[in-house]
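Student: The following block contains a protein sequence and its predicted model.
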Amino acid sequence: MWRSPCAGATSSEERVTSYANSRPTLGGGTHELGFRDGLAAALTDYAREQHLLTPSDPDLAPTRLGAGLTAVVSVKLDHPELEGALRDRLGNLPVRACVTEAVRGHLATWLREDPARSAAVLARIPATARD
């Protein structure tokens, strides 16, 4: 899900690729939005637990956390709703909440289990990532 800066990643480039039923969704969609929401929620929660953010600080913005991020977001659906002229954007609304909760839960566990890498990840988040 995340290529840790501790593993030698130094790029500030964002690399996010998404799929619905193994079909590339170059236009993104609800699964990518859910991924970003879950990422922001887990990182915000962890930063607050570590007292890097106070309760009055704004949450980290999902759209501003891409620097250095490498992710593959893939979902399997019975009835994918592909939108756009090229049908390359997933439109299933319930998928967003499902992906958000999955990413939030799993990333929160990882952050707590590996404090050294978690600190490195949080250190790469720019101050501009706050709303």
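Tutor: Cool, the structure landed.
Student: Could you use CA atoms for every contact and neighbour count after this?
Tutor: Noted.
Student: for stretch 112-129, the distance to its chain's centre please.
Tutor: Offset of stretch 112-129 from its chain centre (Cα atoms, centre = their mean, to the nearest Å): 13 Å.
Student: how about the helices in this protein?
Tutor: With DSSP state H as the criterion, the chain has helices at 30-49, 93-113, 115-123.
Student: Tell me which other helices or strands the shortest one touches.
Tutor: Just to be clear, that refers to helix 115-123. helix 93-113 (3 or more Cα pairs under 8 Å, 6 or more residues apart in numbering; DSSP states H and E).
Student: Other residues contacting the helix it packs on?
Tutor: 30-39, 41-43, 46, 117-118 (Cα atoms under 8 Å, 6 or more residues apart in numbering).
Student: Arg89 touches Thr25, doesn't it?
Tutor: Yes. At 5.3 Å, Arg89 counts as touching Thr25 under the criterion of Cα atoms under 8 Å.
Student: one step back: okay, the helices of the chain, which one's buried deepest?
Tutor: Comparing those by mean neighbour count (mean count of other Cα atoms under 10 Å), helix 30-49 ranks first with a mean of 22.
Student: second one coming, line it up with the first:
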Amino acid sequence: MPRYGARARRTHEYARGVAVAPPAVVEPVPGNGTTIAFWPDAEIFGTARCSFPVLAERFRQVAFLDRGLRISLTDERPAGEARAVLFRFPDGVRDFVAALDAEAGAALHPNVIGFEREDPRMAGTMEAALLWNGCREERMRGFANSLATAQGGTHVDGFRDRVAAAVTAYARERGLLAAADPDLRADRVGAGLTAVVSVKLDRLEFLGATRGLLGNPDVRVCVGEAVREYLGSWFEGQPERAAEVVGRIVRGVPQD
């Protein structure tokens, strides 16, 4: 009989998507969790050799996108030279933005702006973070259900549009833009911006065959509203930093 507090360990094996046998109870174990053992099929993938750097980068990305998730990767193939990495990021996409900024050569900056929200209108959740710093280029990453959307989509469009609207509104309120001045364009506001916007949806809608362009129409509105609200609150709560950031954007000067 299993001892008090132990749980039954169950195994289930598949081959090419088909169950080899029904789930089987193996032995009692303490605690809980899931372990997946996977062996690539050379006839399907073309090769059975896994790339440690490729897997490590993907697992690192997933750990960023799922705050607090712990992922370890060990390569035992080199005899006596095993490699191992562990990924866990307690601040999720905020840590992602800080890492992207550091990789671009900018100094680590404490003012990463981040928020998360669940919105039933889009049947899902959103998490986003941004930081103005460093060079003039925009570094924007979009994800849907932890999959990179290389071509962007409604989540990225809603994010960029509302960031520009929030910056424009703040600039007008503080007299940094005159009434006759046009609104700040998204590409101008995006200069020096590092950002990650991640949505997790019950139903994904992609445009095109590559699954790189998110098409859910409600996502654009929901993400845009959240960005405008949270960024506006950050501006109000950090007036000195907000005036510095927005002032530099209006003048077209890169962030320090």
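Tutor: Arrived safely, thanks for sending. All values derive from a computational prediction rather than experimental measurement.
Student: Just give the TM-score of the two.
Tutor: With the length set by TM-score structural alignment, normalised by the length of structure 1, the two chains reach a TM-score of 0.86; 124 aligned residues with a Cα RMSD of 1.6 Å.
Student: Centre of structure 1 to the edge, which residue is at the far end?
Tutor: Ala85 (25.8 Å; Cα atoms, centre = their mean).
Student: Not counting sequence-adjacent ones, nearest residue to Arg139 of structure 2?
Tutor: Thr194 (4.6 Å; Cα to Cα, 6 or more residues apart in numbering).
Student: got a list of what that neighbour touches?
Tutor: 97, 100-101, 130-133, 138-140.
Student: Ser22 of structure 1 now?
Tutor: 74-76.
Student: if I pick Ala144 of structure 2, what's in contact with it?
Tutor: Taking Cα under 8 Å, 6+ apart as the test, what Ala144 of structure 2 contacts is 198-201, 204, 214.
Student: let's see it at 7 Å
Tutor: 198-200 (Cα atoms under 7 Å, 6 or more residues apart in numbering).
Student: Show me what it aligns to in structure 1.
Tutor: Using TM-score structural alignment, the partner of Ala144 of structure 2 in structure 1 is Ala20.
Student: In contact with the closest residue to that match other than its chain neighbours, which residues?
Tutor: By the measure of Cα to Cα, 6+ apart, the closest residue to Ala20 of structure 1 outside its immediate chain neighbours is Val75, 5.0 Å from it. Contact analysis of Val75 of structure 1 by Cα under 7 Å, 6+ apart lists 19-21.
Student: again with Ser11 of structure 1
Tutor: Gly68.
Student: ok, now the one 10 residues further on?
Tutor: When contacts are counted by Cα under 7 Å, 6+ apart, Asn21 of structure 1 is found next to 75-77.
Student: just to revisit the earlier point, nearest to Thr74 of structure 2, of the contacts of Thr194 of structure 2?
Tutor: Leu100 (24.2 Å; Cα to Cα).
Student: helix, strand or coil for the closest one?
Tutor: helix (DSSP: H, G, I helix; E, B strand; the rest coil).
Student: residues near it, how many?
Tutor: By the criterion of other Cα atoms under 10 Å, Leu100 of structure 2 has 18 neighbours.
Student: For it, which non-adjacent residue is spatially closest?
Tutor: Leaving aside its sequence neighbours, Leu100 of structure 2 sits nearest to Thr194 (Cα to Cα, 6+ apart; 7.3 Å).
Student: which residues in structure 2 does stretch 79-95 of structure 1 align to?
Tutor: Under TM-score structural alignment, the match for stretch 79-95 of structure 1 is residues 203-219.
Student: follow-up on the earlier one: show me the subset of the contacts of Ala144 of structure 2 that structure 1 keeps too.
Tutor: Retained in structure 1 by both residues aligned by TM-score structural alignment, their matches' Cα atoms under 7 Å are the following of the contacts of Ala144 of structure 2: 198-200.
Student: Closest one to Pro28 of structure 2 out of those, please.
Tutor: Distances from Pro28 of structure 2 to the kept ones among the contacts of Ala144 of structure 2, taken by Cα to Cα, are shortest for Lys200, at 34.5 Å.
Student: for the closest one, what are its contacts?
Tutor: So Lys200 of structure 2 contacts 124-126, 144-145 (Cα under 7 Å, 6+ apart).
Student: Narrow those residues to the ones also in contact in structure 1, please.
Tutor: Checked against structure 1 (both residues aligned by TM-score structural alignment, their matches' Cα under 7 Å), those that hold up are 144-145.
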